[in-house]
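**Student:** Based on what follows, work out the 3D shape:
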Amino acid sequence: MPQVIRAYVRYVDAVNRAVGRFAMCLIFVMMGILLYSSISKTFFVPALWTMEMAQFTMVAYYLLGGSYSMQMGTHVRMDLLYGMWSDRTKAWVDCFTIFFLIFYLGVLLYGGFNSTEYSLQYGERSNSAWRPYLGPIKIIACIGIFLMLLQAFAMLFKDIAKIKGEEL
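**Tutor:** Prediction:
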């Protein structure tokens, strides 16, 4: 494989590993928010922001951690035949199916950019009692989708190298 592809795969893997490790910590942030919500409802005045903030944290956790789970191979797979195949056959099938994922992520990112642009331009807010701005969470969603798209290309390059008998 050319050196530029090797560098791309190394860089994308490093970035997604760092972002994924950070995203792992967001589950604890969400747990803290929900714990605060339970305590405030029991002993104090219920906070308006806790449930929606927990949802935003879960969105960030899920989307920022998606590329890391793809990199680690921990995504859910339909394993009727896949587990019996050789590594090279798996790489061939993955090279074919990754294009569906790339198309899906491209469409999702396009829609995400349009939605984020609208949200920032018009100051879109949630319809809840707290009424937070939706722009920041939409930006985080776009970043997560973009990182998954970069990781999908890195996985494609890894599979092509595996077919050629190389290792990236």
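
**Student:** switch to C-alpha atoms for all contacts and neighbour counts from now on
**Tutor:** Will do.

**Student:** Can you find which helix in this structure contains the most residues?
**Tutor:** Looking across the chain with DSSP state H, the single longest helix is helix 3-43.

**Student:** chain center to it: distance?
**Tutor:** The gap between where helix 3-43 is centred and where its chain is centred comes out at 10 Å by Cα atoms, centre = their mean, to the nearest Å.

**Student:** isn't I163 right next to K90, touching?
**Tutor:** No - judged on Cα atoms under 8 Å, I163 makes no contact with K90 at a distance of 9.3 Å.

**Student:** what comes up buried for the host helix or strand of A152?
**Tutor:** Assigned by DSSP states H and E, A152 belongs to helix 135-164. Neighbour-count burial for helix 135-164, with 16 or more other Cα atoms under 10 Å as criterion, is recorded at 135, 137-163.

**Student:** end to end, how far does stretch 39-57 reach?
**Tutor:** Stretch 39-57 has an end-to-end distance of 19 Å (criterion: Cα to Cα, to the nearest Å).

**Student:** Alongside the first, I'd like the structure of this one:
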Amino acid sequence: MELEEVLRVLDRLDEAGVSLCVGGGWGVDALLGRPSRDHRDLDLLVDATAFEEAVETLAALGYARETDWLPVRLEVAAPGRGWVDLHPVDVDAGGHGVQQGPAGTTYEDAAGDRTLGTLGGRPVPCLTRQAQLRLHAGYDPRPQDRADLALLRSLDDD
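**Tutor:** As a prediction, the model looks like this:
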């Protein structure tokens, strides 16, 4: 997925008023302020109250439902442009979020787990370095995960 497409998706979701946070490889790149590698998809934590609005907005951009593992995640695809992996998060008034995981597990998303990064000169809400490191724990990392972890470890906490 190219940076131009990521920015187009983020701009449209922002225009639709969808509250989100970038995670995964693009979240690492947002912390770096630049793309570091090729990406298959864009991982977004989306406020559950705006989830359907996000899906409809992406459908208007040509993205169709591909992998439906709700309530954990929904992946939508636009042929030749990439995938967007949407993760609904129930967010309370204090900014604390809970995301459903596989087999009845949950992931906690504290308000302090979010920060602003930059992609293509655009401010981007993204997960903090520490939150990204936590999310990369507990599974065998793929080559791209190892690359992301090395970059995260090279960054200072903000």
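
**Student:** TM value for the aligned chains?
**Tutor:** Scored by TM-score structural alignment, normalised by the length of structure 2, the superposition of the two chains gives a TM-score of 0.25; 76 aligned residues with a Cα RMSD of 5.8 Å.

**Student:** In terms of secondary structure, what does the helix holding A152 of structure 1 contact?
**Tutor:** Counting contacts by 3 or more Cα pairs under 8 Å, 6 or more residues apart in numbering; DSSP states H and E, helix 135-164 of structure 1 packs against helix 3-43, helix 50-72, helix 87-122.

**Student:** what residues are up against M148 of structure 1?
**Tutor:** Contact analysis of M148 of structure 1 by Cα atoms under 8 Å, 6 or more residues apart in numbering lists 66-67, 70, 105.

**Student:** Distance check, it against I163 of structure 1.
**Tutor:** As defined by Cα to Cα, M148 of structure 1 lies at a distance of 22 Å from I163 of structure 1.

**Student:** cool, L101 of structure 1 as well?
**Tutor:** For L101 of structure 1, the distance to I163 of structure 1 - Cα to Cα - is 20 Å.

**Student:** Could you point out the helix or strand that follows the strand or helix carrying L44 of structure 2?
**Tutor:** Counting by DSSP H and E, the element that carries L44 of structure 2 is strand 41-47. Later in the chain than strand 41-47 of structure 2, the nearest helix or strand by DSSP H and E is helix 51-60.

**Student:** quick one on the thing from earlier: residues making contact with the strand holding L44 of structure 2?
**Tutor:** 1, 6, 18-27, 54, 82-91.

**Student:** Apply 6 Å and report the result again.
**Tutor:** 1, 19-24, 82-89 (Cα atoms under 6 Å, 6 or more residues apart in numbering).

**Student:** Just want the angle from that strand to helix 51-60.
**Tutor:** Strand 41-47 of structure 2 runs at 150 degrees relative to helix 51-60, counting by axes from the mean of the first three to the mean of the last three Cα atoms, to 10 degrees.

**Student:** which residues of structure 2 fall in helices?
**Tutor:** Secondary structure of structure 2 (DSSP H): helices at 3-15, 24-32, 51-60, 129-135, 143-154.

**Student:** Can you redo these as a markdown table, where the extra columns are mean neighbour count and distance to R122 of structure 2?
**Tutor:** Listed next are the helices of structure 2 as a markdown table, based on neighbours: other Cα atoms under 10 Å; distance: least, Cα to Cα, whole Å:
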| stretch | mean neighbour count | distance to R122 of structure 2 |
| --- | --- | --- |
| helix 3-15 | 16 | 8 |
| helix 24-32 | 25 | 9 |
| helix 51-60 | 17 | 19 |
| helix 129-135 | 17 | 19 |
| helix 143-154 | 15 | 20 |
